[in-house]
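Participant: Sharing a model prediction with you, sequence too.
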Amino acid sequence: MTAAAFTFTPDADFVDRALDAELRRDSESVDRKLRTMLAALDDSLAGISDAREELHTLYTAPGTDTAGDVSAHDQDIATH
């Protein structure tokens, strides 16, 4: 038995231009929404990072950062 391979190349004359335009609009709309969501996540991550640094500042006495304390600084506050 042999398997026949078929390929399909749409002819430009038969492309539904209205459907193509609608799909492009939908795709652009989704891209905009995803970019907005990504920006919000980036802002949230920056806020979390700032809050962690502030908490580390509050819980670390000034002048006690030694080589041994650096690894502790990178751990979550909850583990201390």
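Facilitator: Noted; the coordinates are in hand.
Participant: CA only for contacts and neighbour counts going forward, please
Facilitator: OK.
Participant: tell me the SS of R35?
Facilitator: When the structure is reduced to helix, strand and coil (DSSP: H, G, I helix; E, B strand; the rest coil), R35 reads as helix.
Participant: Alongside the first one, take a look at this:
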Amino acid sequence: MQGPNGSGPHDGVLASGTFSPADVTCPKVVVNQDEDMPLLDAIRAGLTYVNVHTNDGVVPINTGPGDFPNGEIRGQIDHPDKKLGG
């Protein structure tokens, strides 16, 4: 995850990491009522996205940045092999 640069040195990286099959809570993705596929195949097919849920802990909810439990920002997950034609 990349982020804005404030004052001082910053390389833009806010968070990074990897996951293994043991870390996956949903090993298969339902494509439609007749088909499901392994998560990594769904990522490679462009069928997945990340949704960041936030809550500032102050009532009421959904009052502004940092307070969207249904998702504040989301983005498509892209597999680098697609860019290489692999």
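Facilitator: Received it, and whenever you're ready, just let me know what you need. Bear in mind that the values here come from a model prediction, so they are computed numbers and not experimental data.
Participant: Quick TM-score on the pair, please.
Facilitator: Overall, the chain-to-chain superposition scores 0.20 on the TM-score scale (TM-score structural alignment, normalised by the length of structure 1); 32 aligned residues with a C-alpha RMSD of 4.6 Å.
Participant: Contacts made by whichever strand or helix holds K82 of structure 2 with the rest, please.
Facilitator: K82 of structure 2 is part of helix 80-83 when elements are defined by DSSP states H and E. The set of residues that contact helix 80-83 of structure 2 without belonging to it, under C-alpha atoms under 8 Å, 6 or more residues apart in numbering, is R44.
Participant: same thing but 7 Å
Facilitator: By C-alpha atoms under 7 Å, 6 or more residues apart in numbering, the list of residues contacting helix 80-83 of structure 2 from outside is empty.
Participant: Tell me the buried residues in it?
Facilitator: Buried residues in helix 80-83 of structure 2, defined by neighbour count with 16 or more other C-alpha atoms under 10 Å: none.
Participant: what are the ranges of the strands in structure 1?
Facilitator: Taking DSSP state E as the criterion, structure 1 carries no strands.
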